[in-house]
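In: sequence and predicted structure, then a few things I'm wondering about:
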Amino acid sequence: MRSSRRKFLKDSALLTSSGLLAARWVQAGEAPVGRKLKLRFAIASDLHYGQQGTPYEKMTDDLVDWINLEKQGRGLDLLFLNGDLTNDSSQALLDLRDKHLSKLDLPYYCIKGNHDFVDEQPGSPTESWEAIWGYPSNHCITVNGYTFVMADTSAPHHAGTYLAADRQWLAKQFEQHRDAPAIFALIHIQQRKHGVQGWPRHGVYAEDQVDKAEAVMDLLESTPNLRGVFHGHNHLKTGMWVSGEQRYFFDSHVGGSWGAAKGYRIVEIDEDHRMGTYQVNAEQGGELNRNLLV
């Protein structure tokens, strides 16, 4: 594991018609993160709590145990759950919150995924994302000077499509935090359509959303202090995608019935703002990859 971690791997290299490298999957050598960390956080996604035919209770308990062990061991400041917390049930959001996530030993934040639905009934405990979690589905926080922008890409119940993030809202957050040492964006659905510049499956695809999503991509790739974009949704991907000098990270999945090894992603920042990230194979132990955030 240690030797493979230090080896440069390239899962795919994709050329444009001009012959220039447009984007690629990369796994780089170990990040030079200092021993004294200013911030250490985790990202996990796709719990699919409540999906029939899966041991969703156990898989969720496993996640809570993994994250609490990280907290007890090397330390962990917060956790982001990057979408598809549940599997098409508003009641499951409450069960997940009260039966499982309440056992986490650190603060956590939830991003709305395409399987996360509220019932929109006035006065209901699941009337809205804010009624459940205490903040809206488009939400921004600052921790130790670093900014985290959480964007909603989910459509209404059973709409069967993926949405572009709200570019206007994103641009406002990026402008307000332009002096932050780093911004991180958490967006469940990748904003580039499958196949464009070689991007993988499960991105925005509806005709009325593709152009809007490309405008979001332009914004992401023109924000100087945006140091990483984190996606869930694609259960098969655990690595980093580079496009327009921006880095996009995937964290596999925790639950559901398909995908790569279950796990989560760690991001570490030292006092000099040097940043590194790696994917944890939580089922078997060890790291799958390690990359710089530059």
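Out: Good, I have the coordinates. Not measured: the values here are computed from a predicted model.
In: all contacts plus neighbour counts: C-alpha atoms, from now on.
Out: Fine.
In: the longest helix along the chain: which residues count as buried?
Out: Longest helix in the chain by number of residues (criterion: DSSP state H): helix 56-72. For helix 56-72, a neighbour-count test (16 or more other Cα atoms under 10 Å) marks 56-57, 59-60, 62-64, 66-68, 70-71 as buried.
In: I would like the residues contacting that helix, please.
Out: 42, 47-50, 76-77, 100-101, 103-106, 254-256, 282 (Cα atoms under 8 Å, 6 or more residues apart in numbering).
In: using PyMOL, define a selection of the buried residues within these.
Out: This is the PyMOL syntax for the buried subset of the contacts of helix 56-72, where burial follows 16+ other Cα under 10 Å:
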select buried, resi 42+47+48+49+50+76+77+101+104+105+254+255+256+282
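In: is residue 115 in a helix, a strand, or coil?
Out: Here residue 115 is recorded as coil under DSSP: H, G, I helix; E, B strand; the rest coil.
In: residues near it, how many?
Out: Other residues near residue 115 come to 24 when the count uses other Cα atoms under 10 Å.
In: what about versus this one:
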Amino acid sequence: MINRREFIGLSLKSIVLIGAGSALQSFAPGSFVLPPRKKVKLRFALASDGHYGQPDTTFAEHHSNMVALLNKEASGRGLDFTVINGDVFHNDPKFIHPAKAAWDQLSMKYHVSHGNHDMIDESEWEKVFGTRWHYDFQQGDNAFLILNTADIKGKYVCPDLGWTREHLAKHRNAKNLFVIQHITPVKWTEHGIDCPELVEMFSAQTNLRAVFHGHDHAEDGMKEKNGKHYFFDGHLGGSWGKPYYGYRIVEVLRNGEVLCYQVNPKETAPVNSTTVKR
């Protein structure tokens, strides 16, 4: 567990309190500490872009290291589940099974999203992971949508708008709704894609608390659109991006706030932290 002394000494890029509407309040890194664990109702992790099988990378080591880090989180402050947000393997479908075997070493339940490098038929993906490319699940009074952003050949695509609209409506009464999709739907990064109809849906969804992305290995912060918050988690593998292999933690607090922070394991450090306040 990260204690107060360790947390204050961490390398924080930014700490932002997001209030009602789009109001933002920033904090100096040394002024913020993690809330007591008893105040946390739900805690989960997100990691992406393992690229299992990518040539000239130590992909097996990257996965082993990340599994160890997440299992340490689970045994310390606790994790209800982890989401592996796309690019589970690298291009060749033969790597899907060893990639799954690596993630099966996690001590907690995990979910996966489909990425552009996961070049495999959806039916085969379902045989391995037990889910389609679009699916939803609930954890208590929190709802989650997993959306697909690539076709079988790796072409970037917008998620299925009909499915998304239906499931946003399905979960409109959940206390908190979170969306997880590999590629951002706003072309504000080099590797993003514009999906204006999807963004419009997100903007109108009153209980949508955050949208989480991988894909952009060089992005590990937050962007805002129409009062909604879009988070990136860097990468856990691959051959480019941020100079560390990290993951993001999300804590849903009992007072209605949502705390997000990026962890840099090289420094055992949250890189940036954001609290979303109802």
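Out: That came through fine. Just so you know, these numbers come straight off a predicted model, no measurement behind them.
In: on that earlier part again, what's the closest of the buried residues of helix 56-72 of structure 1 to residue 291 of structure 1?
Out: Residue 291 of structure 1 lies nearest to residue 70 out of the buried residues of helix 56-72 of structure 1, by Cα to Cα, at 19.2 Å.
In: alignment lookup: the closest one to structure 2.
Out: By TM-score structural alignment, residue 70 of structure 1 lines up with residue 73 in structure 2.
In: and residue 274 of structure 1, by the same measure?
Out: The alignment partner of residue 274 of structure 1 in structure 2, by TM-score structural alignment, is residue 257.
In: how close does the aligned residue in structure 1 for residue 216 of structure 2 get to residue 250 of structure 1?
Out: Matched by TM-score structural alignment, residue 216 of structure 2 corresponds to residue 234 in structure 1. As judged by Cα to Cα, to the nearest Å, residue 234 of structure 1 and residue 250 of structure 1 stand 7 Å apart.
In: again, but for residue 226 of structure 1
Out: Applying Cα to Cα, the value for residue 226 of structure 1 to residue 250 of structure 1 is 16 Å.
In: once you drop chain neighbours, what's closest to the alignment partner in structure 2 of residue 162 of structure 1?
Out: Residue pairing (TM-score structural alignment): residue 162 of structure 1 is matched to residue 156 of structure 2. Sequence neighbours aside, residue 150 is the residue nearest to residue 156 of structure 2 in space, at 4.5 Å (criterion: Cα to Cα, 6 or more residues apart in numbering).
In: residues touching that neighbour, list them.
Out: By Cα under 8 Å, 6+ apart, the neighbours of residue 150 of structure 2 are 114-116, 156-158.
In: mapped onto structure 1, which of the residues you listed hold?
Out: Using both residues aligned by TM-score structural alignment, their matches' Cα atoms under 8 Å, structure 1 keeps these contacts from the contacts of residue 150 of structure 2: 114-116, 156-157.
In: what about residue 10 of structure 1, how many residues nearby?
Out: Neighbour tally, residue 10 of structure 1, other Cα under 10 Å: 11.
In: ok, now which ones touch the closest residue to it other than its chain neighbours?
Out: Using Cα to Cα, 6+ apart and skipping the chain neighbours, the partner closest in space to residue 10 of structure 1 is residue 26 (5.1 Å). Residue 26 of structure 1 makes contact with 8-11, 239-242, according to Cα under 8 Å, 6+ apart.
In: ranges for the helices of structure 1?
Out: So, for structure 1 - with DSSP H - the helices run 2-5, 56-72, 90-99, 129-133, 167-176, 207-220.
In: what's the average distance for the fifth one when superposed on structure 2?
Out: For helix 167-176 of structure 1, the mean deviation from structure 2 after alignment is 1.1 Å (mean Cα distance after the TM-score superposition for structure 1).
In: same question for the shortest one.
Out: Once superposed with structure 2, the aligned residues differ from helix 2-5 of structure 1 by a mean of 6.1 Å; criterion: mean Cα distance after the TM-score superposition for structure 1.
In: which helices and strands sit right next to that helix?
Out: strand 287-292 (3 or more Cα pairs under 8 Å, 6 or more residues apart in numbering; DSSP states H and E).
In: how many neighbours does the equivalent of residue 96 of structure 1 over in structure 2 have?
Out: Aligned by TM-score structural alignment, residue 96 of structure 1 pairs with residue 99 of structure 2. Using other Cα under 10 Å, residue 99 of structure 2 is surrounded by 20 other residues.
In: gap between residue 99 of structure 2 and residue 79 of structure 2?
Out: Applying Cα to Cα, the value for residue 99 of structure 2 to residue 79 of structure 2 is 21 Å.
In: distance of the residue nearest the centre of structure 2 from residue 170 of structure 2?
Out: Ranked by distance to the mean C-alpha position of structure 2 (Cα atoms, centre = their mean), the top residue is residue 46 at 3.8 Å. For residue 46 of structure 2, the distance to residue 170 of structure 2 equals 24 Å [Cα to Cα].
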